Structures are given as structure tokens and as C-alpha cells.
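Enquirer: Build me a model:
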Amino acid sequence: MTELAHAAAPAAGGAGGFASFIPLILIFVVFYFLLIRPQQKQAKKHQAFLNDLKKGNKVVTKGGIHGQIVSLSDNVVTLEIAKDITIKVSRDAIGGPLGKDGTTEQKEIKSSGG
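Expert: You can find the predicted model right below:
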């Protein structure tokens, strides 16, 4: 009888060991849907915006510089920040588009606000 009790104990311990991982798995699932997935969607959206940049677009850099795109290359964007004053920045330094009134567009603020 004691041998039967000892044989059943490891089986219950194995099932109990898996059950202890269920909360950890649930936490990972919650983190995925609340943090990781939205961040990936926003990164894809920003990458699509960077790929669709065109000459004449008004943009703001991540450093806060407002300007209009004068020329583009694969990695470098030339911005006119004042009359006859241009700067070159990395394409990745572009933070988002500017609205018609010179402020960042509202949809960009909402999506990056988190």
C-alpha cells in the first residue's frame, strides 16, 4: 500500500508543476496583447510613413525641428527649415507629419501617446 502511495505522488507533482506555470503563461499573453502587439503595429505604421515620404511634405523630426522636404535619398532627407536654410537628417530621424497649421497631426499624437 505504501508503494502505491509513493508511485502516485510523483504523478501529482508533475501535474502540479505544470499548473504553477499557468499564471506565468497568462501574464505573458496579457503583456503580448497590451504592450508588444500595439507597439509592433505602431512601428509598422511609422515605417510605412517613412517609406511614403515625398518631396514637399511637411514633417517634424524626433528632435522637434519642423521643415519641408526638399530632397530625398535612401537614408538621408534634406529639410528646408527656413527660407534658403536646409539641413540633412537621417530618414529615421523623421518623427511624423505636420498638419496644415504647423502642429503635429492629432492622429499621430493619439497613437504614440499609448
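Enquirer: Could you use CA atoms for every contact and neighbour count after this?
Expert: OK.
Enquirer: gap between Glu80 and Asp92?
Expert: Using Cα to Cα, to the nearest Å, Glu80 is found at 17 Å from Asp92.
Enquirer: higher neighbour count, these two?
Expert: Between Glu80 and Asp92, counted using other Cα atoms under 10 Å, the more crowded position is Glu80 (19 against 14).
Enquirer: so the more buried one is in which element?
Expert: strand 76-82 (DSSP states H and E).
Enquirer: Give the other helices and strands that the following helix or strand past that strand contacts.
Expert: Sequence order places strand 85-90 as the next helix or strand after strand 76-82, per DSSP H and E. Contacts defined by 3 or more Cα pairs under 8 Å, 6 or more residues apart in numbering; DSSP states H and E place strand 85-90 against strand 76-82.
Enquirer: So what touches the strand it packs on?
Expert: Strand 76-82 has contacts (Cα atoms under 8 Å, 6 or more residues apart in numbering) with 65-72, 86-91.
Enquirer: Buried only: go through those for me.
Expert: Neighbour-count burial (16 or more other Cα atoms under 10 Å) applied to these gives His66, Gly67, Gln68, Ile69, Val70, Leu72, Arg91.
Enquirer: want to put them side by side, so please do this one too:
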Amino acid sequence: MFISNAYAQGITGGGTESSLMTFLPLLLMFAVLYFIMIRPQMKRQKEHRNMLAAMAKGDEVITGGGLVGKVSKVGEAYVGVEIAEGVEITVQKASVTTILPKGTIKSL
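Expert: Here you go, the predicted structure:
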């Protein structure tokens, strides 16, 4: 009555081209995602790993919790950080976020 019949469209010669065109937006979105999000994050992780490998005794650091101090001991997984005269804490090496320039901390 009010609804007309729907018929499937016949297949024409451009079958492979149409399947490529259906995946093209998906491929473009993945490429944009890679260059906007994944690649910069991998670069930051590599820089952080290199910074932790180069950390040495006497470096001034900021931890993930916001503590500022001088490195007194460096181990495989943990770092001793002197936050005040005679006060030393042990933190995970990965929690060190920044190595400060020498002379930034003057009160220690």
C-alpha cells in the first residue's frame, strides 16, 4: 500500500574499487591517529627512558609526586633522593619525571 518494494542493486564491474573506497576512510583515520597520538607518545617514552638511564648521583630531580631533591643513590629500580639535609627517601626510578639543571636547588 504505502510502502514500496526495495530491490537489490546489481553488481557492476567496479567491485574491487568500491571495496577499496569503503576501507579508505578507516585507513586514513588510523594514519591520522598514528601521527597525532601514537608516534609522539612513543617519542616521549624513549626520551624518558634515556633520561633515566643517564641519571647519576648528584642530579637534581622532580618526582611524580612533586618532591624536589638531589639523587644520592642510583639502583636498577630505585633511586635515593635527598629532599632535605639528612632526609633521604627511596622512590621508584620510573617516578622521576624531570632532571633539573645543576644549581636549581639552593637550600640543600
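Enquirer: before we move on, the earlier item: what would the buried ones among the contacts of strand 76-82 of the first structure look like in JSON lines with secondary structure and distance to Pro23 of the first structure?
Expert: Below are those laid out as JSON lines (DSSP: H, G, I helix; E, B strand; the rest coil; distance: Cα to Cα, whole Å):
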{"residue": "His66", "secondary structure": "strand", "distance to Pro23 of the first structure": "47"}
{"residue": "Gly67", "secondary structure": "strand", "distance to Pro23 of the first structure": "49"}
{"residue": "Gln68", "secondary structure": "strand", "distance to Pro23 of the first structure": "51"}
{"residue": "Ile69", "secondary structure": "strand", "distance to Pro23 of the first structure": "50"}
{"residue": "Val70", "secondary structure": "strand", "distance to Pro23 of the first structure": "54"}
{"residue": "Leu72", "secondary structure": "strand", "distance to Pro23 of the first structure": "50"}
{"residue": "Arg91", "secondary structure": "helix", "distance to Pro23 of the first structure": "42"}
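Enquirer: about what we covered before: okay, the strand holding Glu80 of the first structure sits on what stretch of the second structure?
Expert: Alignment of strand 76-82 of the first structure against the second structure: residues 78-84, by TM-score structural alignment.
Enquirer: That stretch: average distance to aligned residues in the first structure?
Expert: Compared with the first structure after fitting, stretch 78-84 of the second structure has a mean deviation of 0.3 Å; criterion: mean Cα distance after the TM-score superposition for the first structure.
Enquirer: same check, this time on stretch 18-32 of the second structure
Expert: Stretch 18-32 of the second structure versus its aligned partner: 1.0 Å mean (mean Cα distance after the TM-score superposition for the first structure).
Enquirer: which bit of the first structure covers that stretch?
Expert: Using TM-score structural alignment, stretch 18-32 of the second structure pairs with 16-30 in the first structure.
Enquirer: ok so, going back, relative to strand 85-90, how tilted is the strand holding Glu80 of the first structure?
Expert: Strand 76-82 of the first structure runs at 150 degrees relative to strand 85-90, counting by axes from the mean of the first three to the mean of the last three Cα atoms, to 10 degrees.
Enquirer: and the residue lying closest to Lys88 of the first structure once chain neighbours are set aside, how many residues sit next to it?
Expert: Distance criterion Cα to Cα, 6 or more residues apart in numbering; nearest residue to Lys88 of the first structure, sequence neighbours excluded, is Thr78 at 4.4 Å. Neighbour count for Thr78 of the first structure, taken as other Cα under 10 Å: 19.
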